[in-house]
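Chemist: Need the 3D shape of this:
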Amino acid sequence: MDNAMILSGTPAIAPGCVALTYDDGPGPRSAELAQSLREEGVSATFFVLGESIKRYGPVLQAYADYGHTIGLHSEYHRPFSSVALAADQLGKCRKRVEHHLGPDYFSDTIWHRPPYGVGDEPVPGYAGPVGWHASGRDWDITYRRDDVLRPPSNPRPHQTVAGCVDEIFVGLQRFGGGVVLLHDFAPFTEFTAGGLAEADLDLQVIDITMLLLRRLRDAGFTFVSLSDPAPAGRGG
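Modeler: Below is the predicted model:
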């Protein structure tokens, strides 16, 4: 299965290196995840979601305090149907981050990743769009109640922590390294539309991350941050 989505703004990653990225946070386990990564000497990029910031905004400080990079995902987890919509959604999300971390938190250019990886066009004022070389369907762990979110006519075996790590490992081997897509929360509008409450979510992101770190280090991979984005025109 091809689990890559290499969008036009995906930064180059040196051979043998891996950059961890997390979408849809902040969430209830994000601060613990940020600390755990710091203790492992790994800096990640968190593509935050405005609707998650509304619920867990103070957690943004943990991302910053533990030396991680904050990128932007969107205000709501819906596909970008135009550059104008993307700019609007990213601008609203940026304002939420700045409300918690201050108006001078961001440099002139911020990495962005469109929801679902849909929208492979540059957005003025932002760097990206950032795709990924490997993912492991961790959302199939988070959304454990398949009967609610997946029709019976399209069944799929439950994903496991080990299975998720296996899929990521295979994807990275294919490219010799690259950007990994994981999720430290889920979009409120998405899981509630499927009849789920936050208490129904099975957030195993830390278990996945720790197993992935061990597996990749044993295979000789090195962890790196996304490179600093090139300056972009003002906008957003």
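
Chemist: CA only for contacts and neighbour counts going forward, please
Modeler: Noted.

Chemist: ok, D228 - how many residues close by?
Modeler: D228 has 12 neighbours, counted by other Cα atoms under 10 Å.

Chemist: quick one: it and S30, what's the gap?
Modeler: Between D228 and S30 the computed distance is 23 Å (Cα to Cα, to the nearest Å).

Chemist: before we move on, what about S135?
Modeler: For S135 relative to S30 (Cα to Cα), the value is 19 Å.

Chemist: And for V180?
Modeler: Separation of V180 from S30 (Cα to Cα): 17 Å.

Chemist: Now show me the structure for the sequence below, then we'll compare the two:
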Amino acid sequence: MLLAVAAAWAFPQDTGTQSTGLRDTGSHITGSTDSSTTLTIAATKAQAPTARLSWTELPAPEAPQASPAARRVDCSQERCVALTFDDGPGPHTKRLLRILEQYDARATFFLVGKMVHAHPWVARRIADAGHEVGVHSWSHPDLRNLTAQQVRAQLVRTRRIIEQTTGDRPVLSRPPYGASSERVRAEHRRADLAEILWTVDPTDWKHRNARVVRRSVERDLRRNSIVLLHDIRPTTVDAIPALLRHLERRRITLVTVSELLGETQPGVTYGRPDWSPQMQRDLR
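Modeler: Coordinates of the predicted model:
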């Protein structure tokens, strides 16, 4: 896709002073960002427990599969939506991959470095299936609370293990909880990573019900949406088959974030609910 299309998705950095204090609500934001930028994400008053970063051991890896052929998708002509999955690879990721394969659907997985280290064969399967892999930090901290050196270590260490494990060098990153700052963006720029947020959040960390999650996505979905989901939630994975059937009936093409945005710029943040209304056109 043309760079101009990707540029239209980026939003300018705010200036002035904003209040601080995001709470950890299981990859959902409440409150506002630091003194440099406000990330306007749908807030919630409910607080969920912090996502756990340890999993039961997964089965032995299966034989590697041949990577699917590269494809070209023009989202200025097709009705595109990008599904994204955070916090894995986890115990439900392999089941999700089988579902996506059944529907020939592509997605983007923002991986936690510790989980890639623990389950490298699952990370390889994600990439081998043609999905995009991105950075989601090494241990899922709020990056705004770290020093520049610590942020750099979280990003670079995760990028390196993803590249070593999958053979793909990530160009995208999603900061945990969507929490960013000028310092965090500067480190993303140094690590050659663009920040990717989202435009649709069904709060699947809170609604542990597959039907509620699916209906929430369907209600808020627009053309060129970036949907935030978590493959660590079994109810989220349960919701995917019916969601994919719904999207298939509406002739929506499921794409990776890079297929949707085209070329992205390191250190630039893409995706939030209140920007680029011309890109959030109705799917009718």
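
Chemist: Which parts of the stretch 151-284 of the second structure are strands?
Modeler: In the stretch 151-284 of the second structure, the strands defined using DSSP state E, counting those that start in this stretch lie at 172-173, 194-196, 226-230, 253-255, 269-270.

Chemist: does F110 of the second structure belong to a helix or a strand, and which?
Modeler: strand 108-111 (DSSP states H and E).

Chemist: which residues in the first structure does that strand match up with?
Modeler: Mapped onto the first structure using TM-score structural alignment, strand 108-111 of the second structure spans residues 45-48.

Chemist: can you list contacts of that stretch?
Modeler: 19-26, 63, 68-74, 93, 112-113, 225-226 (Cα atoms under 8 Å, 6 or more residues apart in numbering).

Chemist: Apply 6 Å and report the result again.
Modeler: With contact meaning Cα atoms under 6 Å, 6 or more residues apart in numbering, stretch 45-48 of the first structure is reached by T21, Y22, D23, D24, G25, H68, T69, I70, G71, L72, H73.

Chemist: With secondary structure added, can I get the residues you listed in CSV?
Modeler: As requested, the contacts of stretch 45-48 of the first structure are exported to CSV (DSSP: H, G, I helix; E, B strand; the rest coil):
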residue, secondary structure
T21, strand
Y22, strand
D23, strand
D24, coil
G25, coil
H68, coil
T69, strand
I70, strand
G71, strand
L72, strand
H73, strand
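
Chemist: closest to I206 of the first structure among those residues?
Modeler: For the contacts of stretch 45-48 of the first structure, the residue nearest I206 of the first structure by Cα to Cα is Y22; the value is 11.4 Å.

Chemist: hang on, the closest one packs against V180?
Modeler: No. With contact defined as Cα atoms under 6 Å, Y22 of the first structure does not reach V180; the gap is 8.2 Å.

Chemist: got the angle between the longest helix seen in the first structure and strand 45-49?
Modeler: In the first structure, with assignment by DSSP state H, the single longest helix is helix 83-101. With axes from the mean of the first three to the mean of the last three Cα atoms, to 10 degrees applied, the angle from helix 83-101 of the first structure to strand 45-49 works out at 100 degrees.

Chemist: any idea what H68 of the first structure aligns with in the second structure?
Modeler: Checking TM-score structural alignment: H68 of the first structure goes with H131.

Chemist: Any idea how far apart the tips of stretch 227-234 of the second structure sit?
Modeler: Terminal residues of stretch 227-234 of the second structure are spaced 17 Å apart (Cα to Cα).

Chemist: Can you tell me the number of residues neighbouring the aligned residue in the first structure for L197 of the second structure?
Modeler: Alignment note (TM-score structural alignment): L197 of the second structure maps to G131 of the first structure. G131 of the first structure is flanked by 25 other residues according to other Cα under 10 Å.

Chemist: who's in contact with H136 of the second structure?
Modeler: Residues in contact with H136 of the second structure (Cα under 6 Å, 6+ apart) are F110, L111, V112, S173, R174, P175.
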